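Undergrad: I'd like to go over a predicted model; first the sequence, then the structure.
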Amino acid sequence: MTLNPARPRSSAAPFAALLIAVLSFSLMQTMVVPALPDLQQEFRTSTTTTSWVLSAFLPTASVATALLGRVGDMFGRRRVLIASLVVFAIGTLLAALSTSMGMLIASRAVQGVGSAAFPLAFGIVRDQFPRERVPVAIGMISSTFGIGFGVGLVIPGPIIDTLSWHWVFWLGLVVILVGIAAVAVFIEESPSRSPGRIDWPGVILLTDGIVALLLTISQGKSWGWGSAGVIGLFTAAVVLLGVFVVMEGRVREPLIDMELLRRPAVATSHVAALIIGFGMYGAFTLVPLLAQTPSKAGYGFDASVTESGLFMVPMAVTMLIASPVAGRLGAALGWKLPLVLACLIGLAGFVVYAVAHDTEWTMYVGSAVLGIGVGFAFAALANLVVSAVDPRQMGEATGINTIMRTIGGSLGAQIAATVVASHVITGTRVPAESGYTTAFTMSAIALGVAAVAALAGPGTLRRSTSPAPAVVPAVELRGPSTGRARGDSTTG
């Protein structure tokens, strides 16, 4: 089968459609964050209960990413992408209409289905775009995840100040509906298929395991990391995910091919995604909080919600610029180099945060540097996976990579917040400056570990021979135990 044949029509419109689709999801991850104080006050609930507005989104997003990525491989990625966006739109509509905290939390859980947009979009790009454009396109789509995350912290401030928190969801719904229309009009159905059946026992085990793990992460601060509830949930997560791994290696048509995860390029990408997510996502929440700190505390900039979001704008801008650069660099020299550079550049950004957060301009510089690292990381991680698997395994492979990044980001954000909260100015509830310094240093160390992990992966930092095509069709093999088609790894 010939992959990514050159088409006479331009790929600009399909690419724009995919960007809108994934942007609609990435925006809604954080657009609700500035509204949390208003929600807590309006519904008269505790901080722990209000945090579920964020937490409920994560379990369904993680499971939907793996499940619908696999379903897209089986039944057609365009069809499943539209279906996931429709469910996402329904969840957003329900959130906009919510009149209780319970209804809002349930709506946010439904919204998590939209996470499938990322692995499905990667598959569509590989199937339908000209081969030479695939790395750059995947890099741009990957960075939309981070761009939407950052921009989602900026936009809601003026909306909440002038209207209400309901309008955050109405605005998000408009973007989703535009994305659905664009995909329906401009995207063709993917030609590749991976026939099979859904491994429902695997779905249940994966769902329960991820829910237990993310609950452990999200509730650790409020319940206490050493509490019986947190320890019990973590133990349950380890057991459930362990049983899942064992079962997936024995069933004929697993939800996730364990052999696929053992390929060096794929494994390196997943480990790096976990560590990078841990290191980088703390900044998305800590920087606005630091900016909002009253200057009488000895640091901080007395920023409003809207003003604090502006500290993330340089990160979004440099991500947008860095992604295509990383795509071209990876296509020419292999994906190991941009991944290592991503970790080192991200490390430098966190060093700036840690040692020079006393003035606004240095914080902007730190955000800009970190944005370059994030842009390189997202482009390299996705392309490492895409170039190493058979097209029929795109959904599950990229889905797991997104899950690893989500889990790492959730863990990093929670631990960073815990570190900051554990350092307070004596006699007050205001976090001490040392808490932020420690948290930023911790993220810098994590990026250093990720750089080591990337260096330990397969390949060299620069190809010594002529570069291989951006996407190489994998050699189809028949696994003796699973009966599924498998491909050999091909990566730089």
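TA: Cool, got the structure. Fair warning: this is a prediction, and the values are worked out from it, not measured in the lab.

Undergrad: For the rest of this, base every contact and every neighbour count on C-alpha atoms.
TA: Fine.

Undergrad: The protein: strands as residue ranges?
TA: For the chain, the strands defined by DSSP state E cover 476-478, 485-487.

Undergrad: of all these, which gets the most neighbours per residue?
TA: Ranked by mean neighbour count under mean count of other C-alpha atoms under 10 Å, these are led by strand 485-487, which reaches a mean of 19.

Undergrad: Now do the residue nearest to L261 when sequence neighbours are not counted: how many residues are near it, please.
TA: On the basis of C-alpha to C-alpha, 6 or more residues apart in numbering, the spatially nearest residue to L261 that is not a chain neighbour turns out to be A267, at 5.7 Å. As a burial measure, A267 scores 18 neighbours (other C-alpha atoms under 10 Å).

Undergrad: Pasting the second one now:
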Amino acid sequence: MTQTQAAAGRRGSTTADHRPNRVTLIGIGALLVVLTNAVIFILPPLLPVIQAQYGLATVAETTWLYTVLTLGGGAGFILLPRLADLYGDRNANVAAAAFLTVGALVPAVGDSYPTLLVGCSLMGFGGAAQVLPLGFLRRGLGEGGIAVAVGVLVIGTGVGIVAGMIGGGLIVQSLSLQSFFVVLTAVSAVATLASYVLIPHLPPAERSGRIGALGTVWMIAWVAAILLTLTQGLVWGNAALIPLVLGVVGGVAWFRVERRSTTAVFDVALMKAPLVTASCICIALFAAVNSAFLLLVSTYAQIIPEALRPGDAYGLGLTALETGWLMLPFAVTFVIGGAIVDRPVNNGRVVPVFVIGALITAAGLAWLALAHDRQWHYLVGAAVIGLGCSIGYAAGFTLVQLAVREEKAGMATGAAGTCLAVGFAFGTALVSADLSASLVPVPGTTLEVAAESLYGVGYCVAGGLALAIVLTVLISTARTRRRTGRVAA
């Protein structure tokens, strides 16, 4: 029996008596995915408003918003999917949505920079709700649940990214910062209530399991140390090497201990399954490409060429709202890509799917490396990159889910989601370093922006990450064949 057939048989073991309404379950899953991604991507257009309203002296202070958001997300991706396995999908989703609600409420009431940092950390933790539908849709829909769950995740992510960027632009133009957090609190509260009412409260999927407290806290610590380096490395300089070394050493030691643990955070058998580790690495690389592309676009598009000296002038001079609309093709092709890969992945052709997705993404980035000074250049590039990234995400999350029984769906989601968070932070840090390599002054101000040539370099670097995906799956395939050959011999 093939891995896919076996997984299908396991999915069919869920009793039909407990099947919730299909449309309702998909609807609440889509709401959570769109909302959490919109929250993440609504912040970039708001950064100038935040800096001005709270009187922040440097841009470095505003980057702490991303740092605490990312650190909170790292903990949430590790913990919340596992809680869904052990304590029920409804409880985990209600907890995640409640963290989003409280996280938005804190700055809405406090209206200060410290309360905004606290709120972002709470919203980051609750942001793990974006991957929780992988678990409850798989368990709730039975046969075909994995395909639907991955489709909801990929499509909702694309829609949420663009909705967040457009929403951020609208808020900048028409709402105060405090009013925005009041609205976000209300929307998150609705999502919390909907999760409680619409997600069925079934017995926990894994009745006998438990969370290894030491392993979980240890993993959160080393992941947080690495994420801290990636998000604050440019600000701290050489001092950032301290959390990086602690994170790497702590991670290596954690892996060694977890291999012998009876309460491992992630089942060792899962990571040893064919292509699972490679899929997690590919998810991280696609996330890095995604974040790099979005940062390059949003930065270049909003620079006003007339504000720079003639020899340094570049940019499109777009508003935050116009930049959001520029990303619309990205969301459209994200929907298409996520819908076309289910059959080939379930038929065991995941390697060609990864390669095709990576090559499409690399082609879009190569296009933008050569042509990125007109709006239509970005419309074309966004469409191509969105298609490639969605193909890669869908293949990665599907394969990881196929490797486990449905009672461990949350654990598999946590492994993939953690890689997603790390990859996104890595891509952002990489492009931030690139755009800081050479700066030009903005006359009449104390501001500096990246030299125009660095954008082409940034797209080339992102393209290299896409090609690294091809290398990853080819190496993994070769190792699997060698291992299979030794066993057969």
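TA: Structure's in. What do you need? Everything numeric here is computed off the predicted structure, so don't read it as measured data.

Undergrad: quick one on the thing from earlier: tell me which of the strands of structure 1 lies nearest to G399 of structure 1.
TA: Each of the strands of structure 1 was checked against G399 of structure 1 via C-alpha to C-alpha, and the shortest separation belongs to strand 485-487, namely 16.8 Å.

Undergrad: corresponding residues in structure 2 for the closest one?
TA: Under TM-score structural alignment, the alignment places strand 485-487 of structure 1 onto no residue of structure 2.

Undergrad: That strand packs against which elements?
TA: Counting by 3 or more C-alpha pairs under 8 Å, 6 or more residues apart in numbering; DSSP states H and E, the packing neighbours recorded for strand 485-487 of structure 1 are strand 476-478.

Undergrad: from the chain's centre, how far out does the strand it packs on sit?
TA: Averaging C-alpha positions (C-alpha atoms, centre = their mean, to the nearest Å) puts strand 476-478 of structure 1 31 Å from its chain's average.

Undergrad: Check stretch 342-356 of structure 1 too.
TA: Taking C-alpha atoms, centre = their mean, one finds stretch 342-356 of structure 1 lying 20 Å from the centre of the chain it belongs to.

Undergrad: could you pull out the helices for the stretch 101-250 of structure 1?
TA: 101-111, 117-128, 134-151, 156-162, 166-186, 200-223, 228-248 (DSSP state H, counting those that start in this stretch).

Undergrad: average gap between the third one and structure 2?
TA: Which is helix 134-151 of structure 1. Once the two are superposed, helix 134-151 of structure 1 sits an average of 2.7 Å from its aligned residues in structure 2 (mean C-alpha distance after the TM-score superposition for structure 1).

Undergrad: ditto for the second one
TA: Compared with structure 2 after fitting, helix 117-128 of structure 1 has a mean deviation of 1.9 Å; criterion: mean C-alpha distance after the TM-score superposition for structure 1.

Undergrad: Show me which parts of that helix are buried, residue by residue.
TA: Using 16 or more other C-alpha atoms under 10 Å as the burial criterion, the residues of helix 117-128 of structure 1 that qualify are 117-128.

Undergrad: What helices and strands are in contact with that helix?
TA: Looks like helix 117-128 of structure 1 contacts helix 12-30, helix 57-75, helix 77-96, helix 134-151, helix 394-421 (3+ C-alpha pairs under 8 Å, 6+ apart).
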